[in-house]
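**Student:** Mind folding the following:
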Amino acid sequence: MNIQKIEIFSVRFPLKVPFIVSYHRYDDMPSVIVKMTTACGLVGYGEAVADEHVTGESAESTVSVLRHLLAPLLIGKNPMHLEHIHDEMDRAIRGVPAAKAALDIACHDVIGKKLNQPIYEWIGGRYHESFPVTHVLSIGEPNHMAQEALEQMKRGYTAVKMKVGVDVQTDVARVKAVREAVGNDVPIRVDVNQGWVNAANTVQAMRLLEPYGIDWVEQPVKADDFEGILEVKQKISVPLMMDEGLKDVHDMRRLTMMQAAHKANIKLMKCGGIYPAKKLVHMAEMSGIECQIGSMVESSIASSAGFHVAFSSKIVKTVELTGPLRFGKDVGNLSYDLPIISLNDRSGLGIDVDEDVLRELTTESYVVGDESHVAR
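**Tutor:** Okay, the predicted model is just below:
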């Protein structure tokens, strides 16, 4: 079962409303979809959602790396040889985790179809039956965020994650407004996306937020400031989650050795796919650090991949894979039963990809392998 052809599609997903975080506003979501075909006719799909601020990649650079380097490298390879495939990709180029994730996810989809098993069954077996889905609020005016939070709680959501990180005073006003709207029993998680910059600002903010019962605070300081996030952990009583600062096994080793945070937000786009994500999960579990499988606002393809990691991992306690819920149009049919999600038992990723929609949303595409390097 060797890889015969890899098709690369650069797409833009329409968002129902803009998505705003501390470092950027997204009016639509660029993504790169890969379609992998084996010599025996099996087809697997993968996805890369690059982020210049997090993974150091853009959609354009991802297409280029896939087209000219990584996809040609995989032609003729057995997709089941995941350790070897990742080793070869890492030898070929440092970093570019989203590009590698796209190929990793496609390999897993193919393997699952070959085995006629859902991915979660052979990467650990199903542990969780379902997960509650957290509603994510992008940055806005306090009253608008409060109104949206209240509306979503009425729809059945049981927890809310707030994007903040503009400045301490307005962020406190946002949290205050949301807490007053939803009441004291709804868990509120605060994601700063590095926006408070350093430990001093974060400690000040968290002291002002004490009356509002925050569930946890996520990545308040710059991504590479492990010493800063450790200082915050020592000075606040609210649990602390690391996100942008945690990409690969080297970051996880540093996190676990320093015990710099209570929780780890693992994202397939940051670490290179399903296979490396499971390695990070096991490392975290050995150190007693709870995990979340997070989102880079991916489609049904990469969101499904993240759910397979989550459902097969005991130490994963929460998920925030809500990209498909934000899209006006998606290429896949990942199904949510809000306010929870429970995966089906279909083989591979367990989703269907609508190739008509894929073509509609595609801005450029390439073929590597059969009809090699033909632009369409």
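
**Student:** contacts and neighbour counts: CA atoms only from here.
**Tutor:** Noted.

**Student:** Counting neighbours, what do you get for Gln4?
**Tutor:** 21 (other Cα atoms under 10 Å).

**Student:** Kindly report the same for Glu360.
**Tutor:** For Glu360, using other Cα under 10 Å, the count is 11.

**Student:** The helix or strand where it lies - contacts with which helices or strands?
**Tutor:** Using DSSP states H and E, Glu360 sits in helix 355-361. When contacts are defined as 3 or more Cα pairs under 8 Å, 6 or more residues apart in numbering; DSSP states H and E, helix 355-361 sits against strand 3-21.

**Student:** after the strand it packs on, next one along is what?
**Tutor:** Next element after strand 3-21 (DSSP H and E): strand 24-38.

**Student:** So which residues lie in contact with the helix holding Glu360, not counting its own?
**Tutor:** 11-13, 330-331 (Cα atoms under 8 Å, 6 or more residues apart in numbering).

**Student:** want to put them side by side, so please do this one too:
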Amino acid sequence: MKIIDIKATPVAVPLKPSMTKSKMRKGPNVVLAVIVQVYTDDGYVGIGETPAVLGLDISTAIVNSTKALLIGEDPRNINLLIKKLYVRYNLTHLHIHLANWAFSGIELALWDIAAQSANMPLYQLWGGAFRKKIEMQGTIERQELSGMTEVASQMVKAGYKTLYTKIGMDPEDDVAAVAAIRKGASSRDVKIRVDANQAWSTGVAINTINKMEQYGIEWVEQPVIMYNIDALLDVKNSVNVPILGHEANWTMYDLINVIKSNAVDYVKLDGRFDAGYTGVRISAGMAEAAGIQCSHHSFYTLGIALAGSLHVIASCPNFSMANSMSEYAGMIDDVITDGPMRMKEVPYMEVPETPGIGVTIDKERLAKYNEFYVKEIFEKGFERETEMPYYTSMYMRTYFKDILN
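**Tutor:** Predicted structure coming up:
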């Protein structure tokens, strides 16, 4: 079996209107992604999805530029091919995380081909499933406090057992937001998670987390800058609320240092952030060896990447906590056949069972949302201006408060 072509298609798929307001947010509320299709001489077509962190123009160009290196290769030599891309693009001199923004869609497409050719769902190729129903958290956007209370109440009534929101802009407002969520989800059986995205100094983190403790927090995600693991450990040792690492353990190469430092209680992982889907499964294994439970991350995801994540969660034993599908719950449509993947029973997503990653591309939808991207994003200059402001600035939030709010 040989690769005969690779196609990269940038798309913009609309989301429901956002409740979070920011001077930084411009253009339509969309999920941006590059849809990757890898074709083989045996007739298989593998599909993947690359996120838009660097901009779709850059990601599309990188995916297209791999043709010279991948055409003629056996698509099942996945680990070798991805490592060769890292080396040939000189990305061993940069952070592997940067490389994987573009390469993750290619790798998922290769895994799709491998599982299709083996006539089994991807999770079986990866050794079988520990779970077929994947619990998801309910994400609550930052908005007026009354709105957060109402959304929390609605989500609990719908069946969600875990609620999540972004924090890290203003400590007093953050504590008030958590209190508002707990007001709408009064039962302590409902877990609350908060994500600071590295925004706090050590002292501010400790002080703020201690104020939040009364509301019953399952964990605080990445309270301090990712580069200072000692600070992360200081926070962990100074509060009663568990600490989850994310940016500090983006890749398996980072995670080893977080584990050795005993700096976190839990970790959040994602194949599009790690050293690929192979890397995220290695990271999960390392965390398992350290006795650490995992939750899966999500970031502006369409159904192709979500399907890949479900197979990761299913096949790794210690993805034993509720996971994120983030903005996907607000998708109006998708590029996959039959539109967005939906829950049959809240809060669970089911792992696709057909060979490969278990979803297929709807050609008409793909063309429609490629055209939408070109006309409404690229031509209007919104290529890098549609991201969630609570995520974008991370540890620089305090420097940009005036323009973020």
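
**Student:** picking that back up, would you turn the contacts of helix 355-361 of structure 1 into TSV with neighbour count and distance to Thr322 of structure 1?
**Tutor:** Shown next, in TSV, are the contacts of helix 355-361 of structure 1 (neighbours: other Cα atoms under 10 Å; distance: Cα to Cα, whole Å):
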residue	neighbour count	distance to Thr322 of structure 1
Val11	20	18
Arg12	18	17
Phe13	23	14
Asp330	23	12
Val331	23	15
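
**Student:** Could you tell me where stretch 283-298 of structure 2 falls in structure 1?
**Tutor:** Under TM-score structural alignment, stretch 283-298 of structure 2 corresponds to residues 280-295 of structure 1.

**Student:** which parts of that stretch are buried?
**Tutor:** Buried residues in stretch 280-295 of structure 1, counted by 16 or more other Cα atoms under 10 Å: 280-285, 289-295.

**Student:** which residue in structure 2 lines up with Gly306 of structure 1?
**Tutor:** In structure 2, Gly306 of structure 1 lands on Ser309 (TM-score structural alignment).

**Student:** Find the residue at the geometric middle of structure 2.
**Tutor:** Residue closest to the average C-alpha location in structure 2 (Cα atoms, centre = their mean): Ser298, at 2.1 Å.

**Student:** got the contact list for that residue?
**Tutor:** Taking Cα under 8 Å, 6+ apart as the criterion, Ser298 of structure 2 is in contact with 270, 306, 324-326.

**Student:** try 6 Å
**Tutor:** 324-326 (Cα atoms under 6 Å, 6 or more residues apart in numbering).

**Student:** Show me what Pro352 of structure 2 lines up with in structure 1.
**Tutor:** Per TM-score structural alignment, Pro352 of structure 2 is aligned with Asn344.

**Student:** Distance check, its match against Val136 of structure 1.
**Tutor:** Relative to Val136 of structure 1, Asn344 of structure 1 is positioned 24 Å away (Cα to Cα, to the nearest Å).

**Student:** Who has more neighbours out of these two?
**Tutor:** Between Asn344 of structure 1 and Val136, Val136 has the larger neighbour count (other Cα under 10 Å), namely 23 against 12.

**Student:** Could you tell me which residues make contact with that one?
**Tutor:** Val136 of structure 1 neighbours (Cα under 6 Å, 6+ apart): 160-161.

**Student:** What's the match for Gln222 of structure 2 in structure 1?
**Tutor:** Using TM-score structural alignment, Gln222 of structure 2 sits opposite Gln219 in structure 1.

**Student:** hang on, isn't its match packed against Gln194?
**Tutor:** Yes: at 5.5 Å, Gln219 of structure 1 counts as touching Gln194 under the criterion of Cα atoms under 6 Å.

**Student:** Heading C-terminal from the longest helix seen in structure 1, find the next helix or strand.
**Tutor:** Determined from DSSP state H, the single longest helix within structure 1 is helix 97-115. For helix 97-115 of structure 1, the following helix or strand on the C-terminal side (DSSP H and E) is helix 119-122.
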